[in-house]
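**Student:** Let me see the structure of the following:
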Amino acid sequence: MAVPLLCLIASLAACSAKKPEATKLPAPATVENAKKESELATIKLTPQAEKRLRIETVSVATRAVAEPLELSGEIVMPPGQTFAVTAPLAGTLQLPESNLAQGLAATDATALPANPITPAIGVYVRKGQPLFHLTPFLAPERDLRAQLERDAATSTERVAAARQRVQRTSALAEEKAGSQRAVEDAQAELALAEAELKTARQRLQRPGNATLASDFDVTVTAPISGVIQKLNANAGQPVTSGAPLLEIVSLATLWVRVPVYVGDLPRVARQQAARIHNLNQPDGAVRLARPVNAPPSADATAATADLYFALANHNNALRPGERVGVTLATRTSSEGIVIPWASVLHDIQGATWVYEQTAPQTYVRRAVEVRYVTDGLAVLARAPANGAKIVTTGAFELFGTEFGVGK
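**Tutor:** Here you go, the predicted structure:
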């Protein structure tokens, strides 16, 4: 009886003993100087300051807006933009002496190099720029001059013979030994011979006024402005008539190939222009590209079909193969909270903000979340309440005022 009692007492003593305290783990993160959005700085302006900043506001509204389709595209060469330059006749190619620094790098079509250049792949040329001088193997203009001189001498002799015939028929007619009709025929033949002589002399003068008669070569010029993409001949090389010399591709207009998921094709407004921007500058300069008809192409693996748009390429800013961002208009629309895109500000962390007017001359910065931008309007996923007055003109000045760099 004593042993069970001792065991019970021991177990009660063990239960009544204090358990050791658990070790507290450090917090994974701490937030210092945390502020709620409702505790952000409030800017109060004097009436004079508000007038000087010319602050304008607009009310937050909900409206139906088109849903754009954000995709990426590829710059491609349109068909028919390549032109071949061939030799007009057989001869030897030479660099033209007047070809002074008219070739340009493909990336800069405005600056002129200081030294003469040789046509080469990747060099930009302008329409009408001399590319080569072609010296014929045989000077055809010399043979032509000899032939024209021979024609002129023949016409001269024919005129002299016609004049003698007129004199003879006239004398016979005066002596009543010939007819008046014979005189008229002789005069008509003289007039025709004189006309042929005049024409022969004019033909003889033309080669003397032409370039070919002085330097005996032909200037091969660029038919279009563009970049040399293929070179088949060099200076000092003999070529045959019709031989290809080089190929020039025009980069004035390029196409944008946009792969679109086949499920999205029905809602794309294909007749509207596409908005093109650089991938690293989605909010930067936007170019408009018009839709064009092109041979159908698709990717069965990705379940996409291609749409094509023509884009003006000023100063050769874009290159074939470059990737760009594309915004396509759609036929679908939805209700969304919209404000002018000019009202949205970005801080150094990339967060988006707007300034709300809560009272006369009183403004508070509010955080917003932008879903997308279309036609100068920002469609918001997170925004102040409907009817709130958002600053449009003067928002940047208020941002500078809040952080100490404003007016």
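
**Student:** going forward, measure contacts and count neighbours with C-alpha atoms only.
**Tutor:** Noted.

**Student:** what's near enough to touch the spatially most central residue of the chain?
**Tutor:** The centroid of the chain falls nearest to residue 313 when counting by CA atoms, centre = their mean (1.5 Å). Applying CA atoms under 8 Å, 6 or more residues apart in numbering, we find residue 313 in contact with 251, 252, 253, 254.

**Student:** here's the other one to compare against:
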Amino acid sequence: MFVIGVFLLSGCDHASTKLTVKTAPAVVDNPVKESQLTTITLTSQAEKRLGLKTTTTQNQSIGRTLTQHGEIVAVPGLTVSVTAPVTGKLHGSKLVSGRRVSKGQTVFTLMALPNDTSGLGADEEVAVRQKQLAVVQAKVDRFTELNKDKTTSDRLLQEAQAELKNAQAALEASQARQHFLTDKLTAADKPHLSVIDIEAPLSGVIQTVSATPSQLVSGGAPLFNVTSLGTVWVRVPVYAGDLSSVSGVQTARIQPLGENIDAGVRMAKAVAAPPTANPQAISTDLFFAMSNTDSAFQVGQKVSVTLSRGGSQSGLTIPASAVVYDIEGGTWVYELTQPHTYTRRRVL
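**Tutor:** All right, here's what the predicted structure looks like:
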């Protein structure tokens, strides 16, 4: 009985033992190999819709160039500051920076402040002129009565009447000055005020504005600056290590940023300018003059500048339109490896 019980216990223990199988946390169906991540396959219809065209690479010899960023700057001497010729009040429409003006165009009108010959304030001068007018008027009345009685000459009466006219004109001028300072001008004040047209000295763009309409300005106060942009300079900072290879260049290829390789290209000529440099960037500035009669470029605008470095080098060439730029500035091309299959390759 004991032996049988032992076998029974041993058999039950063996049956209770089970094998555990581990289950994967995730299953990826049809995994893509890393080498296939840069390969795409298009249908014929997709190629037509995208307008894809292929070409073969060619081994050619091309000139060596250096592409730098540049900045549009105004030509020194073509920025004019306009000031008020006399003390007065400005009139006209509001002037803003960036507005284009033509040579001789009226920008402001300046109503000159009437001269203060008495040294008094506006109100005090009016009061004095009124008293003077009253005195002269009484004098004219007295001479008129005396002239009727033939007790005074006509010449004395005429002199008194002329003095009356002068006193009346002086009073009107002082009143015009008073109204001018208090913004209460009337039609009767206009003959006693001189209006000066402030014109643009040259055709260009308003750069800075220092005064506004209805503002009282003193003689010599700056009103605005105008800059001619018919011709502009391009400032090109060149790294000191590249300066020797482009120091003799006479022309530069200028293009707005973000344009296609041949879009908006203009040629600029080298000009002699005061030497400037940036020690922090270890660069020296080169300057080129460029026509800008259509105002396509603005002062401060950044542009792409291509300079010739002389000599040439040979290598595989492709159309510029075939180059694709990624978000980090890397350059790539797509190679047709099989019909309708394209593989991305980095351009070094």
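
**Student:** With both chains overlaid, what TM-score comes out?
**Tutor:** The TM-score (TM-score structural alignment, normalised by the length of the second structure) is 0.52; 238 aligned residues with a CA RMSD of 4.4 Å.

**Student:** Show me the contacts of residue 313 of the first structure that map onto strands.
**Tutor:** The strands, defined by DSSP state E, take in 253, 254 from those.

**Student:** May I ask which of the contacts of residue 313 of the first structure has the most neighbours?
**Tutor:** Taking other CA atoms under 10 Å as the neighbour criterion, residue 251 ranks highest of those with 25 neighbours.

**Student:** For that residue, which non-adjacent residue is closest in space?
**Tutor:** With CA to CA, 6 or more residues apart in numbering as the criterion, residue 251 of the first structure has its nearest non-adjacent residue at 5.9 Å, and that residue is residue 226.

**Student:** Give me the neighbour count for the residue mapped onto that neighbour from the second structure.
**Tutor:** Taking TM-score structural alignment, residue 226 of the first structure has residue 205 as its aligned residue in the second structure. Applying the criterion other CA under 10 Å, we find 23 residues in the vicinity of residue 205 of the second structure.

**Student:** Which strand or helix spans residue 205 of the second structure?
**Tutor:** Secondary structure from DSSP states H and E places residue 205 of the second structure in strand 204-209.

**Student:** what residues does that strand touch?
**Tutor:** When contacts are defined by CA under 8 Å, 6+ apart, strand 204-209 of the second structure is touched by residues 95-103, 223-230.

**Student:** Narrow those to those in strands?
**Tutor:** 100, 101, 223, 224, 225, 226, 227.

**Student:** quick one: which two of those are the most distant?
**Tutor:** Maximum pairwise distance among those (CA to CA): 15.7 Å, between 100 and 223.

**Student:** So for the two, which sits in the more crowded spot?
**Tutor:** Ranked by neighbour count (other CA under 10 Å), residue 100 of the second structure and residue 223 place residue 223 first, with 20 against 16.

**Student:** Okay, the more buried one and residue 80 of the second structure: tell me how far apart.
**Tutor:** Computed with CA to CA, to the nearest Å, the distance linking residue 223 of the second structure and residue 80 of the second structure is 11 Å.

**Student:** Equivalent analysis for residue 148 of the second structure, please.
**Tutor:** Between residue 148 of the second structure and residue 80 of the second structure the computed distance is 66 Å (CA to CA).

**Student:** How about residue 70 of the first structure, nearest residue that isn't a chain neighbour?
**Tutor:** residue 327 (4.7 Å).

**Student:** any idea where the strands of the stretch 1-150 of the first structure begin and end?
**Tutor:** Secondary structure of the stretch 1-150 of the first structure (DSSP state E, counting those that start in this stretch): strands located at 42-44, 56-59, 61-66, 69-76, 82-86, 91-94, 104-105, 123-125, 130-136.
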